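Asks: sequence first, then the predicted structure, then my questions.
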Amino acid sequence: MNLARHSISATKPVHIFDARFDPECKIFTTSTPAGFAVYDTWPLKLIRKRELVGGTLSAVVPLHTTNILFLLGGGRSPLYPPNKVVVWDDALGKEVAELEFRERVRGIACRRGWLAVSLRRRVSVFQVGETLKRYGEWDTCDNPGGLLAMATAPHSTLLAIAGRQTGHVQLIHLPPCAVPQPRGPPGSSLPSKPPPPSSKHPVAIIIAHKTALTTLSLPPSGRLLATTSSRGTLIRIWDSLSGKLVKELRRGTDKAEIYGVAFRPDEQDLCVWSDKGTVHVFSLGLAGASNRQSSFSPLKPFMPLPRYFESEWSYAQYRIPVQSAHISLTSKSSNLDAPEEEKCTVGWIDVATDDDLSDRGPVPDYQLVALTYTGGWYRLSIPPAKSSVKVTPSQSSTSLLKAATTPKGFPRSSVSSSTSSRMDKGKEKEKQGRDCILQEYRKFGRWDGWG
């Protein structure tokens, strides 16, 4: 029993199979036993719902904020065979196309004009236009989770999929992502210019982990890549062009199943969430806050230290409350479709208002929205960075990307006892952090899944 978790509601939890944000986190979709629904992410608002009879869906994936959705059948009574991807036009309220494969579809990702479908050992890519046209196929290692990720910003090209060997990542460059059509009057916004071509040949394979991958994540630009493995303790950030390791972040020390990683749109932070029920926020070292480190990290140039004490820990976190206050006496196997208490998905939103204006327009103000599979909607703000941090010359020489506290002097005791006590204090230091601020909590849907 985890006594640190508290209940936020005593009502029966909402029944949700899956929740997905669009690439810009402006909307999200949910699949329920009754069908699926589409919501505005913030302010939270039900846009529409579709009641479907004859079966259930395992996922509803939006193509940005267009009327096109990709549906996957799932659950104990799938609406569609598990080897099909159905293209749904929500403006028409009906299916307009489908893709059929020889085996079960494991995962899908999309961006303007493109769809990638992951099978157990293969990824197929299609052009989405008036018709669906197969573009290419790539072999992978055993990939039961259907891992893949696509960069979605205008002119981006990157598709990341599992490699042919365990723990490897393949980087594939598709034709550039199209620029979205402006919604305002003609000439109201300047057209986006493509970036200059790189002088370096991009890498094709990254040896990311020794164990099986559990998540692949890209920011909209595709300049970075985040990977996690089955141990669930480390998040590695890679330069997608050079293949070099940029940062290694530590979620914790005990094994966990990481559900997802999301980059902030400006690529200054990222968040990580797992089956521990905690959302962790890390700085990528570009601006603002610094990640927590052990008190011993400044000693690295002077003495060998275990790798653990070099780790960077989240500078902010939020523990998602357990929503069900009752104790169920029924066996877990009696309801195979019951939502998991800890399951959630998290995305970044821009909450800047007209008051947040500068000479160059509105200043982005990023917050987090966490959606639980029991119907909780949490809007979280990031705690402000500390105004001052004392840094010694030895600390600043190690790295400008690392935050560390000045180590205390050695006590006049034996070396072994002092080192042991300091190690314990160093471990306690990593557990101290700031909590994200809950700005708003709401429920989306009722017990049947609708708002």
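Replies: Structure's in. What do you need?
Asks: use CA for all of it now, contacts and neighbours both
Replies: Noted.
Asks: these two touch, right, L69 and A91?
Replies: No - taking contacts as Cα atoms under 8 Å, L69 lies outside contact range of A91: 10.3 Å.
Asks: which one's more surrounded, those two?
Replies: Between L69 and A91, counting by other Cα atoms under 10 Å, L69 is the more crowded of the two (21 against 9).
Asks: in three-state terms, label that one for me.
Replies: strand (DSSP: H, G, I helix; E, B strand; the rest coil).
Asks: got the contact list for P23?
Replies: H64, R111, T152, P220 (Cα atoms under 8 Å, 6 or more residues apart in numbering).
Asks: what's the most distant pair in these?
Replies: Among those, the pair separated by the greatest distance (Cα to Cα) is H64 and P220, at 12.0 Å.
Asks: what segments of the stretch 51-200 of the chain are helices?
Replies: Taking DSSP state H, counting those that start in this stretch, the stretch 51-200 of the chain contains no helices at all.
Asks: the stretch 301-450 of the chain too?
Replies: Under DSSP H, counting those that start in this stretch, the stretch 301-450 of the chain gives helices at 393-398, 415-430.
Asks: count of neighbours near the closest residue in space to R442 that isn't next to it in sequence?
Replies: Closest residue to R442 apart from its sequence neighbours, by Cα to Cα, 6 or more residues apart in numbering: W377 at 5.1 Å. Residues near W377, counting by other Cα under 10 Å, number 20.
Asks: would you mind measuring from W377 to Q317?
Replies: W377 sits 16 Å away from Q317, going by Cα to Cα, to the nearest Å.
Asks: put this beside the first:
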Amino acid sequence: MSGQSSSTHPILCASFNQDFSCFVVGTMDGFRIFDSNSGKLLYERAVGAFSIVEMLFSTSLLAIVGAGEQPSLSPRRLVLFNTVSGKALRELNFLTSIVAVRLNRERLVVVLQDKAYIYDIDSVTILDTFDTVPNPKGICAFSPCLEGCFLALPASSTKGSVLVYNVMELHPHCEIDAHRSTLASLALSPNGIYIATASEQGTIIRVHLVSEATKHFSFRRGTYPSTIYSLSFGPSLELPDILTASSSSGSIHVFSLGNPLSLRNRRSSSFLGAVLPDTVNEAIDPTHHVVLHNTNGAGVKSHAVIRKVEKVGTPSQSELAGCRVTISVISVTGYFQEYSLSISEQQEPQWRLEREVNLLAANIMVATK
């Protein structure tokens, strides 16, 4: 969730670190770091408004950008900040506002409205820069693993095409024509294998195989247009990859990419059958995914991630294993919610709200649904 949130909401930005173990929020007063498992406040600094705060795994390094409320917090200045010493390590200044920042253990990516910069994170030496189409909302995706480290950005101002750039080898990888309408949200899987895309219509979510630049899955989120606020893949495990989407409808949608080979005989009746079984070229039936209804009010911007996917039970040759999914949601209204989604071996889903945290008061309130 970028710094495009309205100042009428207490949360200006929110992001999880690369392994989802922590998350950080920026407010009009400063920023706070929380433990994702417990909701415990780990660090707090009140020095003004921030529109971007990104954390490097569980280290003390943050990349922060001010919201422009005062000269020292210019939206054109990126500060690499050490939470242990409480001091800035480096500052990078740009001619225009920074709209997105991404990082891993070797690369720092800075996205402006019409340009992208790639840095070596250790020396903060610039490695490459390239022009982009106008991107005032900072729409981008980043896969932090070093083996499949890609940056994805809009490639057109008139249609939903995506530029995928290899951040480690420093060259464009491919361009994907994903939608007829312009893009609203992007997400790369942690291992860089898949990229998920949503257009401004928000009715269809597509998943593409990055290596071949081909569409692999299509999911129908709903019939009526909706603004997709976030897309996020869960950790890549032996189980099928899972994708979640938050939108202006106020609900969270969860899709499984599955395995077309193992699901060939289960395509019409299961949650994990919410994939294309025999072909990857057509949209699927909209009824085969899980919807967590009314997790937030309609129109309330939120950022949802899948933090954990755990196998439940032992699958047979004819059955798929059940799983338990932990979904975390941060809303601009200042609340962190954790949901558990259980899918039985018979592919019957059940979900409930496990806890809710007021991020401004940092009080944990347990709730059930």
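Replies: Arrived safely. No experiment lies behind these values; they were computed from the predicted model shown.
Asks: now do the strands in the stretch 251-369 of the second structure.
Replies: Here the stretch 251-369 of the second structure has its strands, by DSSP state E, counting those that start in this stretch, at 252-256, 290-292, 302-312, 322-331, 335-343, 349-358, 363-366.
Asks: starting at the chain centroid, how far to the fourth one?
Replies: In other words, strand 322-331 of the second structure. Between the centre of strand 322-331 of the second structure and the centre of its chain there are 13 Å (Cα atoms, centre = their mean, to the nearest Å).
Asks: one step back: residues shared between the contacts of L69 and A91 of the first structure?
Replies: Counting by Cα under 8 Å, 6+ apart, nothing touches both L69 of the first structure and A91.
Asks: surely D269 of the first structure meets V281?
Replies: Yes - with contact defined as Cα under 8 Å, D269 of the first structure reaches V281; the gap is 6.9 Å.
Asks: so between the two, which is more surrounded?
Replies: V281 (28 against 20).
Asks: surely that one touches R319?
Replies: No - using Cα under 8 Å, V281 of the first structure is not in contact with R319, being 11.7 Å away.
Asks: count of neighbours near G451 of the first structure?
Replies: Neighbour tally, G451 of the first structure, other Cα under 10 Å: 16.
Asks: L99 of the first structure too?
Replies: Neighbour tally, L99 of the first structure, other Cα under 10 Å: 12.
Asks: and T419 of the first structure, by the same measure?
Replies: There are 14 residues near T419 of the first structure, going by other Cα under 10 Å.
Asks: same deal with S421 of the first structure?
Replies: For S421 of the first structure, the neighbour count with other Cα under 10 Å is 10.
Asks: for Q293 of the first structure, see how far away it is.
Replies: On the measure of Cα to Cα, S421 of the first structure and Q293 of the first structure end up 17 Å apart.
Asks: residues touching G260 of the first structure, list them.
Replies: So G260 of the first structure contacts T215, S217, V272, W273, S274, T345, V346 (Cα under 8 Å, 6+ apart).
Asks: who wins for neighbours among those?
Replies: W273 (27 neighbours).
Asks: what does that one correspond to in the second structure?
Replies: Using TM-score structural alignment, the equivalent of W273 of the first structure in the second structure is S246.
Asks: that's a strand at its match, yeah?
Replies: Yes - using three-state DSSP, the assignment for S246 of the second structure is a strand.
Asks: now it. Nearest residue, chain neighbours left out?
Replies: Nearest non-adjacent residue to S246 of the second structure (Cα to Cα, 6+ apart): I252, at 4.8 Å.
Asks: quick one: contacts for the one you found?
Replies: T244, A245, S246, V291, L292, H293, N294, T295, A304.
Asks: check the burial of the fifth one by counting its neighbours.
Replies: Same thing as L292 of the second structure. Count around L292 of the second structure with other Cα under 10 Å applied: 18.
Asks: likewise the one 10 residues further on?
Replies: Applying other Cα under 10 Å, we find 30 residues neighbouring S302 of the second structure.
Asks: got it, and the one 4 residues further on?
Replies: Applying the criterion other Cα under 10 Å, we find 24 residues in the vicinity of I306 of the second structure.
Asks: residue contacts, it?
Replies: S232, F233, G234, P235, I242, L243, T244, V325, T326, I327, S328.
Asks: try 7 Å this time
Replies: S232, F233, G234, T244, V325, T326, I327, S328 (Cα atoms under 7 Å, 6 or more residues apart in numbering).
Asks: before we move on, what about T83 of the second structure?
Replies: So T83 of the second structure contacts S60, L61 (Cα under 7 Å, 6+ apart).
Asks: quick one: what's aligned to it in the first structure?
Replies: Using TM-score structural alignment, the equivalent of T83 of the second structure in the first structure is D90.
Asks: repeat for C140 of the second structure
Replies: So, by TM-score structural alignment, C140 of the second structure is matched to L148.
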